[in-house]
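>>> After the sequence you'll find the predicted model.
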Amino acid sequence: MTGSPLFRFGVVADPQYAPIAPSGTRYFSNTLWKLSEAIKVFNREDLAFVVTLGDIIDREWGSYAHLLPLYKALAHPNFFVLGNHDYYVAGDYLNSVLQTLGLRRAYYDFLGGGHRFIVVDGNEISLFANAKGTENYAAANRRISTMKAAGACNAHDVNGGISDEQFAWIQQVMNKAKAAGERVIVMGHYPIYPVHDLNLWDDTRLVDLLTSYDNFLLYINGHNHAGNFGAIGRKYFVNFKGMVETPTTTAFSIVQVYDNRIDIRAFGAEEPRTLSL
């Protein structure tokens, strides 16, 4: 295929750093060199931005101090999506996670390459991002109890959900983007399609909302380190592989957006894809 892309952006999923020994297929401390190598590649490219799709760390507050300085070498704007592991810190630090990562709130939108990007917060209703006794913690308990009673495959406490208020905000942004003639790419930590036990608790509701808009192109996420892919017509759902996996190879991508397609350039264990629009 020929022609130049409208723009490009870099993607990292689940670096999940911790200064600890490997466990199973996860090589937590190797993330330092893997992310450094990815940033070197990104810096050689003309990118609109780079996004990390959650699980920046694996655990412990001190891990942020080791990993975040690496991002200072990045020559492009940097965006964070938060994952469940980003909240696996002592309770006293829960309210400092957003500030430490330079975020005002965990869901937001921005314009890149003439396209609208929406970051969703799948940790909003969860048992790990909220202190016990808070309204959202109680809501998470109710939600997971109801899902378990219904036999939902994704009724696990490593997943999370979205409030009605956030859904209303997503719909508002989608409507504004449609009115402005902007195509939309949505980014989250949790997969939403196809069905999987690591999916967002509100997977079906979010899929139905996004696919009801003809200007929605793509949803990207991490969380499931094995990666995954789904399509509903020409609306796509790409689960990027976890960087933390494997001892000697890495996993990251550069997404190239054209008028009529999206090309995913894959590095390391990631898979290349071409998505027709």
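Good, I have the coordinates.
>>> C-alpha from now on. contacts and neighbour counts both.
Will do.
>>> Tell me which stretches of the stretch 51-200 of the chain form strands.
78-80, 108-112, 115-119, 184-187 (DSSP state E, counting those that start in this stretch).
>>> Give the buried residues for the shortest one.
Spelled out, it's strand 78-80. Using 16 or more other Cα atoms under 10 Å as the test for burial, strand 78-80 gives 79-80.
>>> do the second one as well
Residues of strand 108-112 classed as buried under the neighbour-count rule (16+ other Cα under 10 Å) are residue 108.
>>> Comparison target, given below:
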Amino acid sequence: MSSRLWHYLHSLQIYGRVPANRVYCVSHQTMTTNITSCPLFSFGVLADVQYADIPNRLNFAKTSMRYYRNSIKLVHQAALTWNQDSRKPSFAVHLGDLIDGFNNREGKANSEKALRDILTEFDKFDGPVHHILGNHDFYNFTRKELWDSRLNTTQLTGKVNVEDTTTSHNPTNPPENECGCSNKLYYKFNPHPDFCFVVLDTYDISGCSHLQQCPHYEEALKILCAVNKNTGYELNSPTGLEGKERRYVLYNGGVGKEQLQWLRNVLEEATRKQQTVFILDHIPMFGATDQCLLWNYEEVLETLGEFDCVAAILSGHTHTYNYGEDTNGIRHIIFPGIVEATPGTNAFATIDVYSDYCDIRGYGQMPSFTLRYPVCNKTMGEECTDPTKETSVQATS
């Protein structure tokens, strides 16, 4: 390595642009410097595809355009990019809302066709894909139908070791009722012995994810209507609500008591094994607008704050990138929605995971940056900074 190159790399470490313990490989074939390192594993992430074979239209709030037919093209591009990557992802994650609710307006057959079409593009990725479920998935299918579909990745095998949450994951154990609410759509998997990935069901308690005759629906409606005094379809509107109360809308939901206890047990086990934890969900718990927050985000964050093993929470739902760090030092990364990525760009990432940090390589509207973990607890009220403005690496488009 030349003296000039050594000083350049050293300056990057001093100013925090790359981790000091990164392994550098310098190409001797050309005069250009090729700085690379070997991650423990990599994985791909994208969110809110919301595919539908319909013309572009504005979102519910009339604030941004949704490019429904374009979204399937962007999934195709992401799959090919991951396959061709020298640090090829061993798996991918979609953070919810795979097909848009408009599909169901033409009947179940149309929803099923849209699902087949978009899964065909995901199948072009040479690896398993974990699907977190969002509100639009429940607009198209019942919980039981989703359990019986390819969007149920609780039993995913192959390159990733998936562990079941309960015995209800046994296909021979049928759901107790037509709703299918006895089947648990939350689970964990271990792509590496030192890492645990936790998939949460943020519609465990929700009015849009259970049939009306289901007790879980009644419980969700009681929680919702205690705060939101709108009626019928207008329960999707936060009109009349202020501040954090605006999260009590029909398209959001919450984590139930049983799932919360399961999460605590998983984090206790991860702590014993000295594992770093990534949490994957649809509805954010922090850093989102008030009307896009998990109903019981405070309760879940309190549980997470009892442990030091959580590196980051990856969410979707808002369709807009955001980064936040809560008072326990846990990082929350909200991924931009594929459906609102303007034609000619994209909105996905490849995450290279190392022992004490990860590199997020963003494409299009998803920025690139380095994220260190675990993080120390922060003093209440201490200002947090966005790493994309501090330790960002060169963005890709």
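Cool, the structure landed. Owing to the predicted nature of the structure, the values given are computational and were not obtained by experimental measurement.
>>> TM-score, when you put one on top of the other?
Here the TM-score for the pair of chains, by TM-score structural alignment, normalised by the length of structure 1, is 0.93; 275 aligned residues with a Cα RMSD of 1.7 Å.
>>> out of the strands of the stretch 51-200 of structure 1, nearest to residue 44 of structure 1?
Of all the strands of the stretch 51-200 of structure 1, strand 78-80 sits nearest to residue 44 of structure 1, with 15.3 Å by Cα to Cα.
>>> can you put the strands of the stretch 51-200 of structure 1 in JSON lines and add distance to residue 93 of structure 1?
Formatted as JSON lines, the strands of the stretch 51-200 of structure 1 follow (distance: least, Cα to Cα, whole Å):
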{"stretch": "strand 78-80", "distance to residue 93 of structure 1": "18"}
{"stretch": "strand 108-112", "distance to residue 93 of structure 1": "22"}
{"stretch": "strand 115-119", "distance to residue 93 of structure 1": "23"}
{"stretch": "strand 184-187", "distance to residue 93 of structure 1": "25"}
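>>> what about residue 344 of structure 2, which SS state?
coil (DSSP: H, G, I helix; E, B strand; the rest coil).
>>> Just give me the match in structure 1 for it.
Taking TM-score structural alignment, the alignment pairs residue 344 of structure 2 with residue 248 from structure 1.
>>> From residue 268 of structure 1, how far out is its match?
From residue 248 of structure 1 over to residue 268 of structure 1 the distance is 9 Å, taken as Cα to Cα, to the nearest Å.
>>> So for those two, which residue has more residues nearby?
Between residue 248 of structure 1 and residue 268, counting by other Cα atoms under 10 Å, residue 268 is the more crowded of the two (16 against 9).
>>> gap between the more buried one and residue 242 of structure 1?
Residue 268 of structure 1 is 11 Å from residue 242 of structure 1, by Cα to Cα.
>>> who touches both of the two?
residue 251 (Cα atoms under 8 Å, 6 or more residues apart in numbering).
>>> how near is residue 137 of structure 2 to residue 210 of structure 2?
12 Å.
>>> Just give the closest residue to the equivalent of residue 231 of structure 1 over in structure 2, not the sequence neighbours.
Here residue 231 of structure 1 is matched to residue 325 in structure 2, going by TM-score structural alignment. Closest residue in space to residue 325 of structure 2, ignoring its immediate chain neighbours: residue 331 at 4.5 Å, by Cα to Cα, 6 or more residues apart in numbering.
>>> do you know how far the one you found is from residue 210 of structure 2?
For residue 331 of structure 2, the distance to residue 210 of structure 2 equals 31 Å [Cα to Cα].
>>> Map residue 22 of structure 1 across to structure 2 for me.
Using TM-score structural alignment, the equivalent of residue 22 of structure 1 in structure 2 is residue 56.
>>> Quick one: residues contacting residue 254 of structure 1.
For residue 254 of structure 1, counting by Cα under 8 Å, 6+ apart, the contacting residues are 8-11, 42, 264-266.
>>> lining up those with structure 2, which overlap?
Using both residues aligned by TM-score structural alignment, their matches' Cα atoms under 8 Å as the contact test, the members of these still in contact in structure 2 are 8-11, 42, 264-266.
>>> Tell me which of those residues fall in helices.
residue 42 (DSSP state H).
>>> Now render the kept ones among the contacts of residue 254 of structure 1 as a markdown table, adding neighbour count and distance to residue 149 of structure 1.
Output for those, formatted as a markdown table (neighbours: other Cα atoms under 10 Å; distance: Cα to Cα, whole Å):
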| residue | neighbour count | distance to residue 149 of structure 1 |
| --- | --- | --- |
| 8 | 21 | 44 |
| 9 | 22 | 41 |
| 10 | 26 | 40 |
| 11 | 23 | 36 |
| 42 | 22 | 46 |
| 264 | 23 | 39 |
| 265 | 16 | 42 |
| 266 | 17 | 40 |
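>>> now the kept ones among the contacts of residue 254 of structure 1 as JSON lines including distance to residue 65 of structure 1?
JSON lines is the format used below for those (distance: Cα to Cα, whole Å):
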{"residue": "8", "distance to residue 65 of structure 1": "29"}
{"residue": "9", "distance to residue 65 of structure 1": "25"}
{"residue": "10", "distance to residue 65 of structure 1": "23"}
{"residue": "11", "distance to residue 65 of structure 1": "21"}
{"residue": "42", "distance to residue 65 of structure 1": "22"}
{"residue": "264", "distance to residue 65 of structure 1": "31"}
{"residue": "265", "distance to residue 65 of structure 1": "30"}
{"residue": "266", "distance to residue 65 of structure 1": "28"}
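>>> Give me the neighbour count for the aligned residue in structure 1 for residue 268 of structure 2.
Correspondence of residue 268 of structure 2 to structure 1, assessed by TM-score structural alignment: residue 175. Residue 175 of structure 1 is flanked by 15 other residues according to other Cα under 10 Å.
>>> gap between residue 175 of structure 1 and residue 214 of structure 1?
11 Å.
>>> before we move on, what about residue 159 of structure 1?
Counting by Cα to Cα, the gap between residue 159 of structure 1 and residue 214 of structure 1 amounts to 28 Å.
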